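K.L.:
Just to be clear, the model below is a prediction. Sequence and coordinates:
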Amino acid sequence: MHTTLTRVTQRIIERSASRRALYEARMQAQHRRGVHRGALDCGNLAHGFAACSASDKQQLKLTNSANLGIITSYNDMLSAHQPFERFPDVIREAARRMGSTAQVAGGVPAMCDGVTQGQPGMELSLFSRDSIARGAAIGLSHNMFDAALFLGVCDKIIPGLFIAAARFGHLPAVFVPAGPMPSGLPNKEKARIRQKFAEGKVGRAELLESESASYHAPGTCTFYGTANSNQLMMEIMGLHLPGSSFVNPNTPLRDALTVHATERAIKNSEPGGGYLPFWQQIDARAIVNALVGLLASGGSTNHTLHLIAMAGAAGITLNWDDFDELSAVVPSLMHVYPSGQADVNHFHAAGGMSVLIRELLKGGLLHGDILTATGKTLAESYTQEPFLEGDQLVWREGLIQSLDPGVLTDIEHPFSPTGGLAVLDGNLGRGVIKVSAVKPEFRIIEAPVRVFADQEALKTAFNHGELERDVIAVVRFQGPRANGMPELHKLTPYLGSLLDRGFRVALVTDGRMSGASGKVPAAIHMTPEAMDGGPLARLRDGDMVRLDSVSGHLEVLMDAEEFAARPCAQADLEQYHHGLGREMFAGMRHLVGSAEEGASTFGGFEAAEVTSMSADERQHALS
C-alpha cells in the first residue's frame, strides 16, 4: 500500500471515529427493529402488495423470501435514464426466477444539466441531489424491502441515491447503471463549433446540428463529466458489478448484467443467506477508493462537493485536504474528453475499468480488501470483465494492459504524475481547481480582474469586446446560499476563445463549473461565498489577482489591511429566487452548508450530534 494512501485513510478513520460509530450503531439498531415486511402489521402488508399478481402476493406473504425495492430515476426526457423504462420488468422476472419479488418502491427526479445549463433551472440542480435522497427515503420508508436496487446515472442522481442508500444502510444495496450512448460527433469538433458560435462565426442552425450529432441516442453523454465519474466511482467502490459501468444500453449484455445485479441483491439480503448491508460494505476505505479513482481518471470537480456529502451520509468526514494530499501522489491514467479527445466508449474498448483497477492496485493506490456487491473483495473480482457465452453471463480476467495507451495508460507511464486536482488557499478564501486539461503554461495566471454578478453580464462584456486583454473573470454571488450554486459551463466557449486569441485568462467563482471543466483555469467553489461576506465580495474591477495552481495559492495583490477594510459588495438576488419553482427551494438555500462541507442541506447528519455528545456517550457509541 502506498504510504500516503495509508496515512490519509487512517486520518479519515480517526477524524470520523465518533461520527461513524454513531452511524453504525443506528444501522444496527434499525436492523434489529426489522429490515423487511415481517415487521409490518397485516393491514400494512396488505396495502403493500394490493396491486401485485397472485403469485407475487403469495411470495410476499412468506417472510423468508426476499423482496427488492427498486428506486428508479427513469424519465424519457433524459437520455441517460430513458433506458431504465424497461428495467423494472427485467428485474421483476429475474427476482421471480429466484423465488423472490421486486417492487418499484419509488421514483426520484432526474434533471439534466445539459438542458438547464445557463438557464434558471440550473439553480435547482445542486439542490436536486438532496431532493433525490429524500425522495428515495420516502420510497424505502414503507419497510417492505430486504434489499434495494438503485437505478441512476447522472450528475446529482447518483450522489442523491448514494445518500439515501447510506441512510438505509441496514439494507444491502446494488447500483444498476444504464450505460453510455454510442459515440457521436467527436468531442474536439463539438467544442470547435461551440466556440465558433460564441464568436458569431456560425449560426444557431449549425450549432444545433453539431449538438444533435453529439447527443443523439439513449444513454449517458460520452464525455467524461460528472455522470461518467459517478459510474467509475460506483464500480471502484464495489456497488456496481465488475465491468458493468460502460456497457451500452439496450444490448443483450446490458440486460444480462441487470439480471445478475438482481440476483446479487437477493443473495446479499438476509433471506438470501449472505447478508451484506450497505453500512458494512461502504466504509472509509471504499470512500478513499472512490476518491483515488476520481483523481486517476481526471474526474468531475463536482465531486469535491458530492463525495464529501456522500461520505457524510455514511458517518465519514472527508475534506478538501484529503483530495489535495491524494492528488499529489495519484497519477493521471486516463485521457478522455475534456482531458483528451477520446470518449468513454474508447476508454471501455481500451480495457476500461478492469485495466484501471489493476493498475491502481499495482501501484498500491486502492484498498483491494473492501467488500463488494459480488460477495468478494475488489481485488478478487474487479479486474474481471463480463461476457456472454450464448445466453450465459460469465466473467473473464480482463486485459493485462491497455489496448490504447493514448486513452488509458499504465502506472509506470502516467499522463501526469498527479491527479490534476488542487486546493487553492489565500486571502480570497479557499477553493478547488482542476488542471488535468489545462496546459502547464496557463497554470499560473496573474492579471487584473473584471467582476461580474452573473454569467449573463460576462457574456455581454465579451460580445461588446470589453474582455480583449489578459483578465481574471470573477463571477460571484453564485454560491449555494445565494442562488443554489449553478454550473457556469456556459462561460467556457467565451473564455476559451479569449485564451485562443493569446490572452492569459482565468475564472474565479463561488459557483460551480461543469464536470467537463476544460482548458481555462478555473478556481471554483470559493468559500466563504460572497453571499456570506466572503473575500470575493470585496474585489473591485482592476484589482490584480494571482492564481497559482502549482503552489496552491489564490490571492489579491494588495495591502492586507486595505483589502480587509473594504466594504462587501451587495447583489440583488431576488431575481434568482422566483420563477420555475425556485421559490420552493428557499428553505434549502437557508439550510445549505458550505462548499467544503458538501453544500448539504442535511445538517451533517451525526456530525452535530457527536459534537454535543458527552465523553461517556461517545464511548458507548464506539463500543
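P.N.:
Okay, I see it.

K.L.:
going forward, measure contacts between C-alpha atoms and count neighbours the same way
P.N.:
Noted.

K.L.:
Test my guess that Leu326 contacts Thr4.
P.N.:
Yes - using C-alpha atoms under 8 Å, Leu326 and Thr4 qualify as a contacting pair, with a distance of 6.9 Å.

K.L.:
more crowded one of the two?
P.N.:
Neighbour tally, Leu326 and Thr4, criterion other C-alpha atoms under 10 Å: the higher count belongs to Leu326, 25 against 16.

K.L.:
in what helix or strand does the more buried one lie?
P.N.:
When secondary structure is defined by DSSP states H and E, Leu326 falls within helix 320-327.

K.L.:
Alongside the first one, take a look at this:
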Amino acid sequence: MSLHPVVDRVTDRIVERSRALRADYLRRMDEARHNGPARIRLSCGNLAHGFAAAGPDKPMLRAGTGGNIAIVTSYNDMLSAHQPMEQYPTLIRAAARAAGGSAQVAGGVPAMCDGVTQGRTGMELSLFSRDTIALATAVSLSHDMYDAALLLGVCDKIVPGLLIGALSFGHLPVIFVPPGPMTSGLPNKEKAAVRQRYAIGEATRDELLEAESGSYHGPGTCTFYGTANSNQMLMEVMGLHMPGTAFVNPNTPLRDALTVAAAEQALRITAMSDDYRPLAKAVDEKSIVNAMVGLAATGGSTNHAIHLVAMARAAGVVINWDDLDELSRVTPLLARIYPNGAADVNHFQAAGGLGFVIRELIDGGLLHPDILCVHGGDLRQQTLEPYLDDLQLRWREPPAKSLDPDVVRPMSEAFDAEGGLRLLQGNLGRAVSKISAVGPEFRRIKAPARVFDSQDDLLEAFRAGTLTGDFVAVVRGQGPKANGMPELHQLTPPLGVMQDRGQRVALLTDGRMSGASGKVLAAIHVSPEALDGGPIGRVRDGDIVEIDADAGTMQAHVDETTWNARMIETGDLSRYGFGMGRELFALMRAQSGTAEEGACSLFTNDAAKQAALAASPDIAA
C-alpha cells in the first residue's frame, strides 16, 4: 500500500527542515568511520591498556582481527527492570567469542526509577538523568576500541539517554538489548483503585503497600504501558531491536536466545562486513516519523513528546509538536493497554503484540517500511515473532487476527480513529495532552483556575477539603529550568477521586505527568515554562481557563490588556536548589531548552541548531 499522504507530507517537511543539520551530522559520522578496527590505530601503550584484562580475547584484540563489541549497561540490582541484566555481559562475551569476535563492558550508566522517586526530591534529577546517561554513554565509547555496540537498558530516561549518547558515535552499528517486562501481578486497574481509596483515607498504608507490591512483584519492567514499555515499542518501530524483542519476559530461554542473537548480529553489521548498518543511517527522518506514529497508535507515554525531540536532534533531525499532532490525528488507536485499557503488556504481547500492530500500520501506509533495521532486513521483518524450536531461535509471522480484540485490533476495527496525543495552543502557550484514556465527555473544560506552586500545595488543599466545585488546577514553576521538570504523578489519584465525585477538573502545568497519564484531562509540558517567561505564570486564582482537547486549544479568558500587564509569577523556586544532589544539576537546568526542544541541556548553544531554527519559521516561532 502507498504511504499515507499526511505521513508523506510530514516526512518531507522534516527532511527539509533538517537538511543542513542532518547533512552536517552525517558528514561528521562519515569522517569517524574506519575501514578497519579503530583500535589498530591506537599507540601500543593505548592498545595494551585496552586489552590488559581481556583474558582469552587478548590475541584477537592485539592482532586487530574480528569485531569487538562495546557493552554499555544500565545494570543495577535495586531496580526490577535492570536487575536481570547482571549476567548479560557474560552471555554476550561467550556469544561474541563463538562468532569469531569479542565483547567488552565499555561502561555503565546510571539508571534511576521514577516509580521510586515519585513525589520525592530525587524526582527533580530524573529528566536530566537522561542527559547524564548520554554523557556516560559517550565516555564509555570514547576509548575507540569498538566496532559495534550493544546498549543494555529499558526504562524511562535510560533508553533515550543511551540513544542520544550513542548517536555521537553513529558510525558504529548499535543494537538495543532489553530485559523485558515482569510477569503479570495484581491488575493495574485494581492497584489504581486502592490508590484512590488511600487518597481519601479509605485504605490503610498496609493495604496500599500490599497492592503496590502485588503489582510490582519481580524482575522486569512494570507491566503498565508507561514510558519504559513505550521505549521498547519505539526501538521496534525504529528497527533498533532484533525482531520481537520488546516484551519477552526476563530470565527465560527465549530472552537469553535473543540476547545471544543480538551479539551475533552486531558482528555481522560492522564496517568490516558487507552489510554495514551504522546507527547514523538507521536513525533518520523516516525512523523518527515511525516512532511518532507508533506512539500514537499504541497510546504511548507523553514523556516521548520530549524525549523523541531530543533523540531526533542528536541525529540531526528537527521535529516539533506540530509533527506529532498531525501524525496522531491520522493514526488510529490500535491498542488498549493500561492506563488507556485494562490489559498489561503481557496481555498485549499474547494478543498479537507489536508484530501485529506494526504489520497493520505498514499495510495501512502509516509506517515507512524501507528503514535500515539492525537485524538485516526492513521494517516488515520487524513484525516477526521469535520462538524457540528445540532451543533453536526462529521467527514466525504474527497472528493473522487479533487474539483478543479488547486489547489489540486491526486498523479496520480500531478503538479510535486517531491516536492518543494532541497539541494544545493558545494564549497560555503550547502543551501536550494525552487523551487516549480520557473519556470524550471530559476532553473539554471551562472553569476557574486554582493556582499552585507545587504538587504538594495541591495535595495539601485536597486533604484540607478546599478543592470544591469545578476548577482547572494550574501548577506552575515545574519546568526544566525551574526544577528539572519532575513528574507530578502523585496528582493522578486525587484528581481522579474528584472527577469520580462529579467535579469537572483538569490539570495545566509546565511540569510533566508520566507515561501513566490517565483519565483526567491534563495540559502538560506547557511551553515556554513560567521561569522562561511563559504565560502560565500570568494565571491567577479565579481566572476562567478553557482547555479543549478536541479543538486543540487552551485559553485564559482574561482581558488582553490586563493579561499583558501582569507580571510572570513562578512561585518560590529557592526550595529546589539544594539537597539530594540537586545542586550538581544547576548547570543543566540553566542550559536546558524548552520542553518542545526536548528539554535537553546538551544542544542549547549549538550553532548549527540555531541556524536550523532560523531557517524554520514554524519552529522558531
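P.N.:
Nice, I can see it. Computed from a predicted structure; not experimentally measured.

K.L.:
Let me see the TM-score of these two.
P.N.:
Taking TM-score structural alignment, normalised by the length of the second structure as the basis, the two superposed chains have a TM-score of 0.97; 613 aligned residues with a C-alpha RMSD of 1.4 Å.

K.L.:
quick one: contacts of the helix holding Leu326 of the first structure?
P.N.:
Residues external to helix 320-327 of the first structure that are found in contact with it (C-alpha atoms under 8 Å, 6 or more residues apart in numbering): 4-5, 8, 291-292, 295, 304, 418-423, 596.

K.L.:
where exactly do the strands run in the second structure?
P.N.:
All strands of the second structure, identified by DSSP state E, fall at 68-73, 102-108, 148-152, 174-177, 385-389, 392-396, 421-426, 429-434, 444-452, 471-475, 505-509, 522-527, 544-548, 553-557.

K.L.:
Including distance to Asn251 of the second structure and mean neighbour count, could those strands go into CSV?
P.N.:
As requested, those are arranged in CSV below (distance: least, C-alpha to C-alpha, whole Å; neighbours: other C-alpha atoms under 10 Å):
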stretch, distance to Asn251 of the second structure, mean neighbour count
strand 68-73, 17, 28
strand 102-108, 20, 22
strand 148-152, 15, 26
strand 174-177, 14, 28
strand 385-389, 14, 16
strand 392-396, 16, 13
strand 421-426, 34, 24
strand 429-434, 33, 26
strand 444-452, 45, 21
strand 471-475, 42, 25
strand 505-509, 40, 26
strand 522-527, 37, 28
strand 544-548, 46, 21
strand 553-557, 47, 20
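
K.L.:
Throw those strands into a markdown table and include distance to Arg22 of the second structure, thanks.
P.N.:
What follows is those, written out as a markdown table (distance: least, C-alpha to C-alpha, whole Å):
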| stretch | distance to Arg22 of the second structure |
| --- | --- |
| strand 68-73 | 25 |
| strand 102-108 | 28 |
| strand 148-152 | 22 |
| strand 174-177 | 19 |
| strand 385-389 | 33 |
| strand 392-396 | 35 |
| strand 421-426 | 25 |
| strand 429-434 | 26 |
| strand 444-452 | 39 |
| strand 471-475 | 37 |
| strand 505-509 | 33 |
| strand 522-527 | 25 |
| strand 544-548 | 36 |
| strand 553-557 | 32 |
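
K.L.:
Select, out of those, the one closest to Ala54 of the second structure.
P.N.:
strand 102-108 (7.9 Å; C-alpha to C-alpha).

K.L.:
Tell me roughly how far the closest one lies from the first structure on average.
P.N.:
Once the two structures are superposed, the average separation between strand 102-108 of the second structure and the matching residues of the first structure is 0.3 Å (mean C-alpha distance after the TM-score superposition for the first structure).

K.L.:
can you state the direction angle for that strand and strand 148-152?
P.N.:
Here the directions of strand 102-108 of the second structure and strand 148-152 differ by 50 degrees (axes from the mean of the first three to the mean of the last three C-alpha atoms, to 10 degrees).
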